[in-house]
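In: Have a look at this fold, sequence not included:
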């Protein structure tokens, strides 16, 4: 397994090797810590940790490789928490490959929060990492602004079996960008939003009002969408849409659109614009 971590501090290599060895229940000499320029590295070690000095809010990057035969390899989340506690520092690791600035940060106390971290090279081509925002305060690093990191939510996609089943039965498949393609794609977006709602606003238990509004705008586009589809699937499309609408209606209540209008501005007079969950999707949104 490989791990990538970013540390606020620069622990001594001997200390770092000892902490990694302890984490994996290995002797200290089973861990090699060095830079890419070091010539005396033990490339046969069970654990290879390549360190790179960086700048900004984070000072050291770790690229850790653990041989497959090493048992009990922890998850990245558990490994980051271990390093943070044992090294008494703040550790960051990527939440998802995309977006590239989406990270988790964990402090020595084990508390974890999402963070937006930007990086760019300085005049010496050294990467400088700036923590743009954290969703919850980090006791060991009080400087960064506390704000929501909503852009990561859309990258956690939920299954949309009804829409995808319909898409698979379109023969021939609609051309990308065609009216029929848009109809099924918008149906999948709507089904995905309702699935996220039913999952308790996956992944973090909240949903921005702007995203909620965008999804209702997608529902608007479905009003006359069935007319763009072949006769063979038009009825099925309308049945799938009715099923998703029913799921949405069953777990929301009619507030006349007041909550969303208060958060984002006036709303259209269509029934789905008048419905919202309780508590509101954005009631626990960080920074509000």
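Out: Looks like it arrived, so ask away. Not measured: the values here are computed from a predicted model.
In: Every contact and neighbour count from this point should use C-alpha atoms.
Out: Fine.
In: Where do the strands of the chain begin and end?
Out: Per DSSP state E, the chain carries strands over the ranges 2-7, 31-34, 47-53, 55-56, 60-66, 91-94, 102-106, 112-121, 127-134, 253-254, 275-276.
In: Tabulate the ones you listed (a markdown table), appending distance to residue 208 and mean neighbour count.
Out: Output for the strands of the chain, formatted as a markdown table (distance: least, Cα to Cα, whole Å; neighbours: other Cα atoms under 10 Å):
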| stretch | distance to residue 208 | mean neighbour count |
| --- | --- | --- |
| strand 2-7 | 29 | 19 |
| strand 31-34 | 43 | 23 |
| strand 47-53 | 37 | 21 |
| strand 55-56 | 30 | 18 |
| strand 60-66 | 32 | 19 |
| strand 91-94 | 22 | 24 |
| strand 102-106 | 17 | 24 |
| strand 112-121 | 15 | 20 |
| strand 127-134 | 16 | 19 |
| strand 253-254 | 18 | 14 |
| strand 275-276 | 12 | 21 |
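In: here comes the other one, which I'd like you to weigh against the first:
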């Protein structure tokens, strides 16, 4: 955003219009006459105002939808939501990632934020806007289950420069493309591990085991490549493996028939963070 901010947020509590008006004045740095708030759009609204908000009551856990046009504001959505929450003295919900569409953040007036998973269902003629899960307890949502939300992790893409460097020379052969894709998946996990496990600093054990199985498949695919390609891809795999070794430690209790990567894990294991 370079000249104006457009923000879509939600509330889980009542809407105090006086506080909303004051918040918009402060965030936009304008006087009260330059703020326009209404429940619908109509010809009588001040479309030239520096700060506009159209609000809509919702049924369910989400109680209001607020659509802002802030002509003089260049804040990120996260910063805008945090400031709005502080002024309204109530939590504000806003979108986290474009995918999955259920992934949202809830920011509290003190600036703390947590992931929430949205859902909805029809009840009679009413659509209920629901919060299916919260990352940690929220006072206004005592009935909502507290759950980790791992679905956002895989959608947080990691760079894979080693695998990307092979793609131009991979050729059309299916087995080669599969090997490079397997390397990319393995590299993505290793990069995530050495980057502190973004986006949320943890990683499910199930995902870890799936990644080790991907490395098994990669080993099998390497054996199917032509000698010249096998040498090139194997060198790239070794680069990623070396990083994996350096970031992990030997662990006991693994079956001897498992490949060496199954015998290693980071310390502390990232799945213990949840």
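Out: Cool, the structure landed. Keep in mind that what you see is a predicted model, and the values were worked out from it rather than measured.
In: before we move on, back to that, which of the strands of structure 1 sits closest to residue 201 of structure 1?
Out: When those are compared by Cα to Cα, strand 275-276 sits nearest residue 201 of structure 1, at 12.6 Å.
In: which bit of structure 2 covers that closest one?
Out: Counting by TM-score structural alignment, strand 275-276 of structure 1 lines up with residues 264-265 of structure 2.
In: Also stretch 40-59 of structure 1?
Out: Taking TM-score structural alignment, stretch 40-59 of structure 1 hits residues 44-63 over in structure 2.
In: picking up where we left off before, what does the match of strand 275-276 of structure 1 rub up against?
Out: 245, 248-251 (Cα atoms under 8 Å, 6 or more residues apart in numbering).
In: on that earlier part again, I'd like to know which of the strands of structure 1 is closest to residue 261 of structure 1.
Out: Smallest distance to residue 261 of structure 1 across these (Cα to Cα): 11.2 Å, for strand 275-276.
In: and that closest one, how far from the chain's centre?
Out: 25 Å (Cα atoms, centre = their mean, to the nearest Å).
In: Now it on structure 2. Mean distance?
Out: Average distance, strand 275-276 of structure 1 versus aligned residues of structure 2 after superposition (mean Cα distance after the TM-score superposition for structure 1): 0.7 Å.
In: Output the strands of structure 1 as CSV; include the columns distance to residue 193 of structure 1.
Out: Shown next, in CSV, are the strands of structure 1 (distance: least, Cα to Cα, whole Å):
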stretch, distance to residue 193 of structure 1
strand 2-7, 32
strand 31-34, 45
strand 47-53, 41
strand 55-56, 37
strand 60-66, 36
strand 91-94, 25
strand 102-106, 21
strand 112-121, 21
strand 127-134, 25
strand 253-254, 16
strand 275-276, 12
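In: Which among those strands is found nearest to residue 228 of structure 1?
Out: strand 275-276 (27.3 Å).
In: if we can go back for a sec, which among the strands of structure 1 is found nearest to residue 244 of structure 1?
Out: strand 275-276 (14.0 Å).
In: circling back to that earlier point, touching the match of stretch 40-59 of structure 1 from outside, list them.
Out: With Cα under 8 Å, 6+ apart, stretch 44-63 of structure 2 has contacts from 10-14, 24-25, 28, 30, 33-41, 64-72, 126-131, 141.
In: Out of the strands of structure 1, which is closest to residue 219 of structure 1?
Out: Per Cα to Cα, nearest to residue 219 of structure 1 of the strands of structure 1: strand 275-276, 12.7 Å.
In: roughly how far apart are residue 58 of structure 2 and residue 129 of structure 2?
Out: Distance, residue 58 of structure 2 to residue 129 of structure 2, by Cα to Cα, to the nearest Å: 7 Å.
In: What of residue 144 of structure 2?
Out: Residue 144 of structure 2 is 13 Å from residue 129 of structure 2, by Cα to Cα.
In: can you give me the helices in the stretch 151-274 of structure 2?
Out: According to DSSP state H, counting those that start in this stretch, the stretch 151-274 of structure 2 carries its helices in the segments 151-155, 161-166, 174-194, 205-222, 227-246.
In: Check which helices and strands the third one sits against.
Out: Secondary structure elements in contact with helix 174-194 of structure 2, counted by 3 or more Cα pairs under 8 Å, 6 or more residues apart in numbering; DSSP states H and E, are helix 161-166, helix 205-222, helix 227-246.
In: How about the contacts made by the closest residue to residue 273 of structure 1 other than its chain neighbours?
Out: Nearest residue to residue 273 of structure 1 in three dimensions, chain neighbours excluded: residue 257, at 5.7 Å (Cα to Cα, 6 or more residues apart in numbering). Residue 257 of structure 1 makes contacts with 267, 273-276, as judged by Cα under 8 Å, 6+ apart.
In: repeat that with 10 Å
Out: 265-276 (Cα atoms under 10 Å, 6 or more residues apart in numbering).
In: Please identify which pair of these lies farthest apart.
Out: 265 and 271 (16.6 Å).
In: one step back: may I see the helices and strands packed on helix 174-194 of structure 2 organised as a markdown table, with distance to residue 102 of structure 2 and mean neighbour count added?
Out: A markdown table is the format used below for those (distance: least, Cα to Cα, whole Å; neighbours: other Cα under 10 Å):
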| stretch | distance to residue 102 of structure 2 | mean neighbour count |
| --- | --- | --- |
| helix 161-166 | 30 | 16 |
| helix 205-222 | 20 | 16 |
| helix 227-246 | 32 | 15 |
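In: quick one on the thing from earlier: how near is the residue nearest to residue 273 of structure 1 to residue 250 of structure 1?
Out: 16 Å.
In: likewise residue 9 of structure 1?
Out: Taking Cα to Cα, one finds residue 9 of structure 1 at 50 Å from residue 250 of structure 1.
In: what does residue 110 of structure 1 give?
Out: On the measure of Cα to Cα, residue 110 of structure 1 and residue 250 of structure 1 end up 38 Å apart.
In: Also residue 283 of structure 1?
Out: 20 Å.
In: before we move on, what about residue 198 of structure 1?
Out: Residue 198 of structure 1 is 10 Å from residue 250 of structure 1, by Cα to Cα.
In: and what of residue 194 of structure 1?
Out: 11 Å.
In: what does residue 237 of structure 1 give?
Out: Residue 237 of structure 1 sits at a distance of 20 Å from residue 250 of structure 1 (criterion: Cα to Cα).
In: For burial, what's the neighbour tally of residue 100 of structure 2?
Out: 13 (other Cα atoms under 10 Å).
In: Correct me if wrong: it contacts residue 152.
Out: Yes. Look at residue 100 of structure 2 against residue 152 with Cα atoms under 10 Å: they come within range, at 6.9 Å.
In: any idea how far residue 55 of structure 1 is from the nearest residue to residue 3 of structure 1 once chain neighbours are set aside?
Out: Closest residue to residue 3 of structure 1 apart from its sequence neighbours, by Cα to Cα, 6+ apart: residue 64 at 5.0 Å. Residue 64 of structure 1 sits 19 Å away from residue 55 of structure 1, going by Cα to Cα.
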